[in-house]
Structures are given as C-alpha cells and as structure tokens.
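Asker: Give the three-dimensional model of this entry:
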Amino acid sequence: MTTTFSSSSLYVGDLHPDVSESHLFEVFNQVGPVANLRICRDNTTRRSLSYAYINYHNSTDAERALDTLNNTPIKGKACRIMWSQRDPSLRKSGIGNIFIKNLDKTVDHKALYDTFSAFGNILSCKVVTDETNTSKGFGFVHYESQESAEKAIAKVNGMMINNQKVFVGPFKSSKERGATQEVKYTNVFIKNLSEDVSEQQLTDLLQAHGKITNLCIMTDEKGKSKGFGFANFEHADAAKGAVENENGKMFSGKVIYVGRAQKKLEREAELKHKFETKYQGVNLYIKNLDDSIDSDKLRATFSAYGTITSSKVMRDDKGSSSKGFGFVCYSTPDEASKAVAEMHGRMVGSKPLYVAFAQRKDVRRAQLEAQHTKFKSSRMPVQSIYPPTGPIFYPPAGMPVVYPQMIPRPPRAGWNGPVPQQGQYPPMQGQYPIRNPRGGVPPTGNHRNQPRPRPDGQQPAAQQPIAQQLIAEPQAVQPEVTLATVQSMPREQQNSFLGELLYPLIHASQPDLSGKITGMLLDSLTVEELFTLYQRTELLADKIKEALDVLTNNTNETPEQQ
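Answerer: Presented below is the predicted three-dimensional model:
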C-alpha cells in the first residue's frame, strides 16, 4: 500500500474489552519497536472503550503494522487499524467518506477493504456489527481523497458482492439524514383512553384516516381496559394523518395521545435523551424527608428559590406512606443551583434534608464503580478498611475519642482489666483501638504521652465542647447522636466516627464484605449522606446492594482487567 502519511501513530479499534496494554504491546511490538501505547478508557468506570492509540519510533514500522496486522484477531475479535487522525475536522467533514449497505453477512472488514482499496488509499474501513460480532449489513470506507470516493461510488454502486446487490453512496451524518429522510410507520400508539371506550369506538375514530389492518385495546387479567392500545394502518400516510389530526383531541371525556408506536429500546433512548437535554441541571433529588412532607409541602418548601415546574414525593405501592425521598424540577439551572446551596443540610420537620441534582441510576452506579476502582489501584488494599482487626490509630493531643453506645467491644483475650468507659482514650497495651477508615498508621512517638482522663473523670478543657455531648459517665445514659453533633467534630474525625456507626450495621448483613463496603461508602458519600444511612436502614440496604453489584462485577473481571 502506498500512502502519503509520514505519521508513526496508529488508531486501533474494535478491540475486545478484555484486551490489556501489555497484551496489545506484545502483538504490535513484533512488527517494530513500539514507543508507547494507550487504551482509551471511560473516565468514570475505567472500563475499556475498545480502541487504542499506538506510537512507533518511525513511520515505516507503523505502515508495516497497518499492512500486516489490520483485521488480525486479538482475543478472538478482529481489530481495525487506521492512521491516527488528530484533526477531528477531517473525520467529520465527510470528504472522501462513503456508505455501503445491503452487504452480505459474510463480508467482514478485510473483505470490504480488499474490495474498495483498488480505488485509492483508505484511511478507515469498517463493517458495523452487533454485540455478537455479526454484521449488520452496512459499513463505511473513508478515502484519503474525495476523488477516490467518487470513483468507488461510480464503479461499485449497484454491483453484486457475494451475490447481493449493494448500494454505495456519499456518507451523511444522522442530522443530514434526518433532515432529508422522514421516518415512515404504520403502527400507532394511543393512550389516556377512558375505561369505557371499546375497540369498535376507537376503530370508528381512526378509520377515517385510512384502512386499519389491526387494532386492540390492552386489558388486565379481569378484562378491564388499561387505557391504551395500538392501531396498525395499511398505509404510512394514513398512520401519519391519524397522529397529526387526533393527537391531543378530546375523546370520550379525555384528551388522548396518538403517536408513532416505538420499540422499548427506542423509547428508553428517547427518554434518556429527553432527561439529559431537558431536565439536566434543573431536576433535584431530595431525600431524608420527614414523613409529614407530601408533594404540596415539598413544593411550598422549595418555591422560594424559583419557578417549580413539578414536585413529587415518592410513595409506596399502596400510596399510603412516603418513601422518604422525592424530586423538585425548576424552570432554570440557576434556580436549581440556588436551591441546592440553600437547602442541602437544612432541617425540615425533624430531619436534615439531603439535596442534590438528580442523576440516572447508571450514572450513580458508575460513580460507585469508580470509587471501587480507585481502591484497587491505591497502595493500601481495600481489605484494610474496617477489617475485623485493623491498624491502631492513636489520636493526637486534644482530639476526643468516642465510642458509640451501640457498639459494645469486649476486651481482648488475656486482658483482665476493667472495660474502658465510652469517651476514654484507648488504654495502653493497644486495647480497644480505634479503626482508621483511611488505613492510617499510628503517628510516630510514644503514645503513652497522649493526654489521659483526669482522676475526677472529666476530660481536659480543650476536649469538652464535643466530649460533653458524647462521653457519658459510667452507668449514665448516652445522649442521642445528631447530625449537628457529627458536624461539630473536627473534619478528620467525622468519617472515623461515622464509620464506627455504620460498620456494625453493614456487618450484620454482610460480615465477609463489611470492611470493603464501609470503606466504599466513606470515600464516596458526604457526611450528611452517611448520617442519613445510619438513620434509615432501608436506604443503607440499597447502598449495600449497589456496592455488592459493583464488587460482584469486579470479581468477574479477568486478571488483565484488574
């Protein structure tokens, strides 16, 4: 192959997700010395995006790799190699780019390349495949020049390739195709129907626009209408006419919706796009709601910060009780941002609110996976976070030490002394150590020099503001721990204290993974969120489940992924 490229950088696409940098280096270093390579990964989850960039020391080796390794299977999947184009305008301009459809399923990247390489230098060549690596019957070829592309269109369009007549034409972006090509359909979806509307009545309404081949109203197991149905027209123009003329009209006492019927995946993609474009930055998620807060009270609480387009408190299946969370949607991002800044952590009723921008479940999951990946890549292993026996942490002078009432700690074997009371510093000889959630180690120096309780049982003056709230005398009743109490602690002590509260709750349901899960939550959530989990066990159970899903998926990864 002759080429005008003098670059030594290659793009390698269609990689198997399990391919690692070391594996890729072994394959491409056989051709010539590789200067460096990089597999591109998702910024959040760090999973492979299935493409990479490889730099050779000289362009000759890069050209040899393109000629000899293109379409070579790596981990069972053929890779696709092209010259790296750093200028995105060349890729997006459409110059020299052609589209081929109606390809036989047996035509792969290599066969497509061999067919079209006769007309000029190819920068990129691809047959589009599904998740099972089966051809979808179309592909793309990007030539170095527009002249080569026009020659390929003139020669190959309408020809037979593997006994199938193919179409070859200029490549058009989805926006260009959408502007010139109208989606045609015959199946129509109708919803918001009155329960007493029959199929015959719906047929009488819609058949004025054209012949209907099939119509049904969906019903439950008792034969009661679910309020929606479908109608299939013989011609697309009739379906289009029904949508344009009947949508939004009053029918049997209700305003009905009439639109093009969509597959589930298409509806989900449309809803996802709608959320990302319409609601991103204006929709807020509020949790830790008092049971007395309903949708109207939620709207009234947040109305001071702007125009609210919708508000809702989520309720259980029976609608009788609140689930403790809800949503508020503003008309502008500025209003939503102000509400987050002003309302997060504020006491409403008997509880402090958690207020943040709403996120899709997959985004929240990705963030949790990112936290787990961060743990795995750090020097300190995850297992060191809240293990059954952890590193001893001796606090610096002036820092009060607290033990929540709910966590009884039996004395270690061989120690016959009295059990320390809550609020006292760890006794000498290493008894009753505080676990450090960050995996810290004891500071240098003699821990015996740390301040000790006075003979009268009172703490030194510097410790009293917090100690008075949390440290009880022997046999005394421990005061209730509140969010304000935790927030009044030094920042470096807050996570340690919250970890001591959450660890036994997590250990009760997941004794083998309680250390990992506690560490993941401490590193990914705010103090307010952690305290809310301590208060609401049902929310903690949801977080534990999310963490277990992440840990399970990472356990199923290959060693190369890890």
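Asker: can we go C-alpha only for contacts and neighbour counts from here?
Answerer: Noted.
Asker: Now do the SS call for the residue positioned nearest the centre of the chain.
Answerer: Nearest to the geometric centre of the chain sits residue 363, at 2.4 Å (C-alpha atoms, centre = their mean). For residue 363, the assignment made with DSSP: H, G, I helix; E, B strand; the rest coil gives helix.
Asker: That one and residue 370, how far apart?
Answerer: Counting by C-alpha to C-alpha, to the nearest Å, the separation of residue 363 from residue 370 is 10 Å.
Asker: Now show me the structure for the sequence below, then we'll compare the two:
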Amino acid sequence: MSPQTTDKAAAAADPKAAANAANDVTANESPAVAHNDNAAAAPAKAGETKAAASAAEGGAQTPNAAASLYVGELEPEITEAQLFAVFTTIGPVASIRVLRDNVTRRSLGYAYVNYHNAADGRRAKDELNYTPIRGRPMRIMWSQRDPVSRRSGACNIFIKNLDANIDNKALHETFSIFGPIASCKVAVDSEGKSRGFGFVHYETEEGARTAIERVNGMLLNDRVVFVGRHVPRKERESKQEALRAQFTNVYVKNLDPAVDDAKLKEVFGVYGPITSGVVQKDEEGKSRGFGFVNFETHEAAKKAVEALHDKEMPGTLFVARAQSKLERQAELRSQYQKAREEKSAQSQGVNLFVKNLDDSIDDDRLRHEFAPYGVITSAKVMADEKGPRGFGFVCFSAPDEATKAVTEMNGHMIEGKPIYVALAQTREVRRQQLALQMTQRAGHHAAGPHGHPGHPGHPGHP
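Answerer: You can find the predicted model right below:
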C-alpha cells in the first residue's frame, strides 16, 4: 500500500486527519465536485454536479436543504478537491462550491458544502468546526438562505476586551455552555491577530440572553469583558446620528496662548450653563492651542458653535461639535476618498498616459510635444531618485483634445523612440483588466478550439 493510500485510509477513519491529507489532494485525484467560479451569496443548488460518493449510490438520494453548511476562514489557495477530502470523511457529499470573485477568480475565503442528509451535516459541524486546513482553522455554520435570519440581532451577542490568545475555538468553548451556537468569530486584523472583540450567534434568544447575564463584567483570561446584544451597523449609525444631533461637547482650536480655563469659560458661558471648560496643556503646563467646553444643554452648545466659529479672539477660532478619534479618522477617510473620486471624475477622458519616453524628456518638453492638440492643464514626467522612469501623464482641458492627441501621437517618434499614448486608467480598472486577460489566456491555453489541450503560443500569438 502506498503512503498516499495509507494517508487516505487514515483520513477516512479520522476526520481531523483528513485536513492534513487534503493538502496533498489535487484536482486530478478528486471526484467531480462543483466548480462554479461566479461569486454568489447562496449555497450550491441541489442540481449542481454531484460528488462521486453520491453517484456511487445511483443518485437515489438527493441533497437535503437542512444539510447545507457555510465554511469560512479559508485560505485563498483552498480548492473544492481539498474540502472534498475533508468533508467526505463524515458522509456522502452532494456538492461543494468555493465562492470566487467574478473578475479575478480569486477565492473569497468561504465555501458551501451540501450533504445528502441533515445528520451528516450536524456531525460535520460538530466534528470539523475549527479544524485547521493549511494551518488556518475553518469556521463552519449552517447556511442561512433567508437574509432576515442572518441579520437578526436577537440571538447575536458582542464581546469586547478579549485577551489576544482567545481564538474562535476558545470563544466557542467558553460560550457554548449557555446554549447551542450557530456561529462564533473573533475579529482579526490583516495579519490574523485578534482585534480584541468578537461575536457569538446563538440558535435561540434564550442562549444569547443567558450569556449576557452570566458573562458581562466577568473575568476571562484575567480581563474584564463586556458582553451585550450585538447592535447592527445601521442601528448603531442611527443612534450615533441621534447623539450627534444632540451634542453638548464643543471642540475649540486656534486659541491664543494667553487663554486659560477661566477665560475659556468666560467666553463660552455667555451662551448657556457650562459643566466643564478645559484648555489642553503640554508637559510644561503651556497651552496646546485647543480645548473643550461641555454645556448642560444642546441648545447652548449649538448657539456657541454658531456664534464663535471663525470669530477673531485674537486669531480665528475654530469651534465645532467634539468628535471621538475614531469618528474623526472615519470622516478624514471619507473626505479623502471623496476628493480622489472627484479628481478621477474630472480627469476621465482627458488624462493621457505616455510611456517609452527618452531620459532626456522633461515636463516642459512633454508639454511642448502635445501642445498642438489642445489646452494642456498639466504635463508630468514621472521620476524617482535614480532619474526619469520613462513615462508620464498629459492632461487636456477637453475629451476631444485628448482623443485627437492619442490618435496623432501614439507611435510618434521622439528622440528616436516610438512613444505609446493612451487614455490613463485608474489602478483598480487596470487591475481588473489584467486579471481578466490572465483568465482568458489561461482558458485559451487550457483547451483548444474543440476542447482539446491547448499548445503554447507562438511569437505574435497569445
């Protein structure tokens, strides 16, 4: 018996061992499994390609709607074949589908596994949940086709201030004593490290309610944790908007160094009763030029902002509703993204990409070469510490000018070199087009015009 056969036999006896054996499974070894590359938000349908395990039974059984599993936290390289090797240790699999991006065909990190009967689905969820595949524990839960059920917050709880060592499995084990869990997840950053909070979705409201009552404020790994009902994003945003609309705390900057707490209260106290007024100071006790004033009522705070913003005192005061650090960061990101989108929209159809430029070409020369075709708003040759990078951008005032420049200048000789000219594209558009081209080329090489294996391209032919 070969080592590979031995590994498969061991996997059949031990579902956990199958995860290790799955790393060696290739598409050529696997039975027929569903390979639907289109990203979708629904599990594989019963009519999709059947696994060989079900075919061996003559197709007498049909997939059970109650035996559909969602499998998440998957590495991008995990395939249907590798998942098949793991999940068939439990019972006959009807279909498996890894969800992929429509453009790049890259895995979205989750899949749907359909069994023929609910008993196998339950056993797979119990025995395989958090089993590592390629070193990363997969997360298994029942597939919920009904979006209302998925979004219901009554059974979902939020836990924060978690110890960094608590992972999905540890969180599940801790909270499972209060009731059956549908799903459990610790939020992680881009490096896979815990962000200190997580979610547990119970199958019943009673389980969620009991967990909140029993664990909130208790020690978990020597840390006091907060446990409460998970508030959906829309509801959180709605509450935040309501709080913002009734603000009482005001932020003030551009304060003169001579302004102290007493002076700040004197100026702002004109508009209503103040509970506190503080000028922020450095380590030496000197003013940092900004402070906060908290009023007893929203009306007073609003009057102060309207009356004192942009007022000379001396220097021009900036007065606005006080924001949390996270809120300020989110607002700055939003403003930056909006500015980028506006700039991109303005340059749509008028910005040209020019490459294969000679090293002697500078901004002025680039502008001079394209000047005959219209009004140029900017011309820039890109460079780094080593010098010119051989490409640049020319932006015209109107699309028809840019189109004429592309027609006339593409292939034009400058300093003995034919330049390439085309409309500039955003990085995201270029990425999507490149991914699509790679996919098309892969399909071309994989099969000839009649489904036969393809041959390597010849010069001049992709």
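Asker: After superposition, what is the TM-score?
Answerer: Here the superposed chains carry a TM-score of 0.57, computed using TM-score structural alignment, normalised by the length of structure 2; 331 aligned residues with a C-alpha RMSD of 4.8 Å.
Asker: on that earlier part again, could you list which residues are in contact with the residue nearest to the centre of structure 1?
Answerer: For residue 363 of structure 1, the contact set (C-alpha atoms under 8 Å, 6 or more residues apart in numbering) is empty.
Asker: so which strand or helix has the aligned partner of residue 163 of structure 2 in structure 1?
Answerer: The equivalent of residue 163 of structure 2 in structure 1 is residue 104 (alignment by TM-score structural alignment). In this assignment (DSSP states H and E), residue 104 of structure 1 forms part of neither any helix nor any strand.
Asker: Now for residue 104 of structure 1, how many residues are close by?
Answerer: 18 (other C-alpha atoms under 10 Å).
Asker: Let me see the contact set for residue 278 of structure 2.
Answerer: By C-alpha under 8 Å, 6+ apart, the contact set of residue 278 of structure 2 is 260, 261, 264, 291, 292, 293.
Asker: Next: residue 181 of structure 2.
Answerer: Residue 181 of structure 2 makes contacts with 172, 200, 201, 202, 203, as judged by C-alpha under 8 Å, 6+ apart.
Asker: nearest residue to it other than its sequence neighbours?
Answerer: For residue 181 of structure 2, the nearest residue in space outside its immediate sequence neighbours is residue 202; the separation is 4.3 Å by C-alpha to C-alpha, 6 or more residues apart in numbering.
Asker: Trace the one you found over to structure 1, please.
Answerer: Alignment note: residue 202 of structure 2 maps to residue 143 in structure 1; criterion TM-score structural alignment.
Asker: Wasn't residue 20 of structure 2 part of a strand?
Answerer: No: using three-state DSSP, the secondary structure at residue 20 of structure 2 is helix, not a strand.
Asker: Give me the contact list for the strand or helix carrying residue 290 of structure 2.
Answerer: Secondary structure from DSSP H and E places residue 290 of structure 2 in strand 287-295. For strand 287-295 of structure 2, the surrounding residues in contact (C-alpha under 8 Å, 6+ apart) are 248-260, 264-265, 268, 272-282, 301, 322.
Asker: Select only the buried ones of these in ChimeraX?
Answerer: In ChimeraX, this line selects whichever of the contacts of strand 287-295 of structure 2 come out buried by 16 or more other C-alpha atoms under 10 Å:
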select :248,249,250,251,252,253,254,255,256,260,264,265,268,272,274,277,278,279,280,301,322
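Asker: So which of the contacts of strand 287-295 of structure 2 are in helices?
Answerer: Under the assignment DSSP state H, the contacts of strand 287-295 of structure 2 contribute 264, 265, 268, 301 to helices.
Asker: so the last one sits right up against residue 245, yeah?
Answerer: No: the pair formed by residue 301 of structure 2 and residue 245 falls short of the contact definition of C-alpha atoms under 8 Å, at 11.1 Å.
Asker: Number of residues surrounding residue 54 of structure 2?
Answerer: By other C-alpha under 10 Å, 20 other residues sit near residue 54 of structure 2.
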